[in-house]
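Student: prediction below, plus the sequence it came from.
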Amino acid sequence: MESKNMFFKEAIFLDIEAKSTDDVLDYVYNKLHSLGYVTEEFRAAVKEREKKYPTGLPGPIYDIAVPHTDPDYVVKPFIAVARTKEGIPFVQMGTRDLHLKTRIVFVLGFKTGKYQVKILQTLVDLFIQGTMAEEFMKVNDEDEALELLKNIKIEGN
């Protein structure tokens, strides 16, 4: 499976103004819901899951987060990407109170769990251990962002 099938220009949000985790998730939800990607229940479900199982990941330069929820709330599979103007406090994965200043947020919408682990691992490899975060922070518009993201290959599928 190639991830380019999961990225869509209309699900890339650059330089959004937000002050909190809820602000980012609300913004992305509103856009995705209006486009028919998620159900009305998605917003509450993704927020609840993020509280129980935080998804913030520290990076060498830019921290990322990968909030997601059950496939029941996904209408069409997607990977949405939000780049914020300022660092947003997402709780680091595996902790309860360590807040990261997250600038890149991947909101994942899978219809099955089949590729979820592989996609998560690939995003971590490229954005935390690789240089993709720096490249993503330099893109000027959604077209450039999509071009960068659609070249991500998910190996082993």
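Tutor: Received the coordinates, thanks. Numbering: from 1, shown residues only.

Student: CA only for contacts and neighbour counts going forward, please
Tutor: Will do.

Student: what kind of secondary structure is Leu120 in?
Tutor: When classified by DSSP: H, G, I helix; E, B strand; the rest coil, Leu120 comes out as helix.

Student: can you map out the strands along the chain?
Tutor: Assigned by DSSP state E, the chain shows strands spanning 12-16, 56-57, 63-65, 78-91, 99-109.

Student: got CSV for these, with distance to Tyr115 too?
Tutor: Putting the strands of the chain into CSV (distance: least, C-alpha to C-alpha, whole Å) gives the following:
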stretch, distance to Tyr115
strand 12-16, 21
strand 56-57, 20
strand 63-65, 18
strand 78-91, 12
strand 99-109, 11
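
Student: and those as CSV, adding distance to Tyr37 and mean neighbour count?
Tutor: Shown next, in CSV, are those (distance: least, C-alpha to C-alpha, whole Å; neighbours: other C-alpha atoms under 10 Å):
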stretch, distance to Tyr37, mean neighbour count
strand 12-16, 13, 18
strand 56-57, 23, 24
strand 63-65, 20, 27
strand 78-91, 7, 21
strand 99-109, 8, 23
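
Student: alongside the first one, take a look at this:
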Amino acid sequence: MNSLFELDEQLIKLQFEASSREEVTTYLAGRLEAGGYIKSSFLPAVLEREKTYPTGLPLAAFGVAIPHTDPEHVNKPAISVATLKEPVIFHKMGSPDETVQAKIVFVLAISEPSKQLVMLEKLMTLFRKEEVMTKLSHMTSYEEAVDVLQQELNQ
């Protein structure tokens, strides 16, 4: 399979208890850094970018967020995902004055600008699948979460 990015159980945290967007983003970036996917400059760049270009997206059932930054901070492509016990507030993409209660956070480590659009399109397609997203938000099986995400995003 020719995959766009790496995704394994080490990059996923289910039912995470985070109190802020910074906490969940820091945790997921830590997972990426431990796996060698990103450079140490990634997290500060993501947090800074989020201030100017927020990534919260309201969906039908709940919100999601897709924090990411420039490819120069990435060693190899991957996605780190957290489902949250309780949503955290992200500012809304395109409308920074509005907020989104994000229940799932996808930290994107994209190494090639040409693949960023492809990945965002795949995520948007997934986000429109309300049943899959709701199922994902309640999962407790890491194996099942990896299977669903691989099936939806890496085809």
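Tutor: Received, thanks. Worth saying up front: this structure is predicted, and the values here are computed from it rather than measured.

Student: what TM-score do we get after superposing?
Tutor: After superposition, the two chains reach a TM-score (TM-score structural alignment, normalised by the length of the second structure) of 0.91; 155 aligned residues with a C-alpha RMSD of 1.9 Å.

Student: quick one, which of the strands of the first structure is nearest to Met137 of the first structure?
Tutor: Judged by C-alpha to C-alpha, the one of the strands of the first structure that comes nearest to Met137 of the first structure is strand 78-91, at 7.6 Å.

Student: check the mean deviation of that closest one from the second structure.
Tutor: For strand 78-91 of the first structure, the mean deviation from the second structure after alignment is 0.7 Å (mean C-alpha distance after the TM-score superposition for the first structure).

Student: distance of the residue most central in space within the first structure from Val28 of the first structure?
Tutor: Per C-alpha atoms, centre = their mean, the C-alpha nearest to the average position across the first structure is that of Phe106, at 0.6 Å. In this view, Phe106 of the first structure and Val28 of the first structure are 10 Å apart by C-alpha to C-alpha, to the nearest Å.

Student: in the second structure, what stretch matches the biggest helix by length in the first structure?
Tutor: Criterion DSSP state H: the longest helix present in the first structure is helix 21-34. Under TM-score structural alignment, helix 21-34 of the first structure corresponds to residues 21-34 of the second structure.

Student: my guess is Ile12 of the second structure contacts Ile104. True?
Tutor: No - the pair Ile12 of the second structure and Ile104 fails to qualify as a contact (C-alpha atoms under 8 Å) at a distance of 10.8 Å.

Student: identify the contacts common to these two.
Tutor: 81-82 (C-alpha atoms under 8 Å, 6 or more residues apart in numbering).

Student: re earlier: and the match of helix 21-34 of the first structure, how far out from the chain's middle?
Tutor: 10 Å (C-alpha atoms, centre = their mean, to the nearest Å).

Student: try stretch 144-155 of the second structure
Tutor: Relative to its chain's centre, stretch 144-155 of the second structure lies at 13 Å (C-alpha atoms, centre = their mean).

Student: hang on, the residue nearest to the centre of the first structure packs against Leu57?
Tutor: No - look at Phe106 of the first structure against Leu57 with C-alpha under 8 Å: they stay out of range, at 11.1 Å.

Student: joint contacts of those two?
Tutor: Shared contacts of Phe106 of the first structure and Leu57 (C-alpha under 8 Å, 6+ apart): 64-65.

Student: OK, contacts around Glu2 of the first structure?
Tutor: 152-154.

Student: which among the residues you listed end up buried?
Tutor: 152, 154 (16 or more other C-alpha atoms under 10 Å).

Student: how about the residue lying closest to Phe42 of the second structure once chain neighbours are set aside, what does it touch?
Tutor: Closest residue to Phe42 of the second structure apart from its sequence neighbours, by C-alpha to C-alpha, 6 or more residues apart in numbering: His73 at 4.9 Å. Going by C-alpha under 8 Å, 6+ apart, His73 of the second structure touches 38-42, 45, 111.

Student: may I see those residues arranged in a markdown table, with distance to Ala78 of the second structure and neighbour count as well?
Tutor: Shown next, in a markdown table, are these (distance: C-alpha to C-alpha, whole Å; neighbours: other C-alpha atoms under 10 Å):
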| residue | distance to Ala78 of the second structure | neighbour count |
| --- | --- | --- |
| Ile38 | 9 | 25 |
| Lys39 | 13 | 16 |
| Ser40 | 15 | 14 |
| Ser41 | 16 | 12 |
| Phe42 | 13 | 25 |
| Ala45 | 16 | 14 |
| Ser111 | 9 | 22 |
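
Student: in helices, which of those residues fall?
Tutor: If you go by DSSP H, the contacts of His73 of the second structure have 42, 45 in helices.
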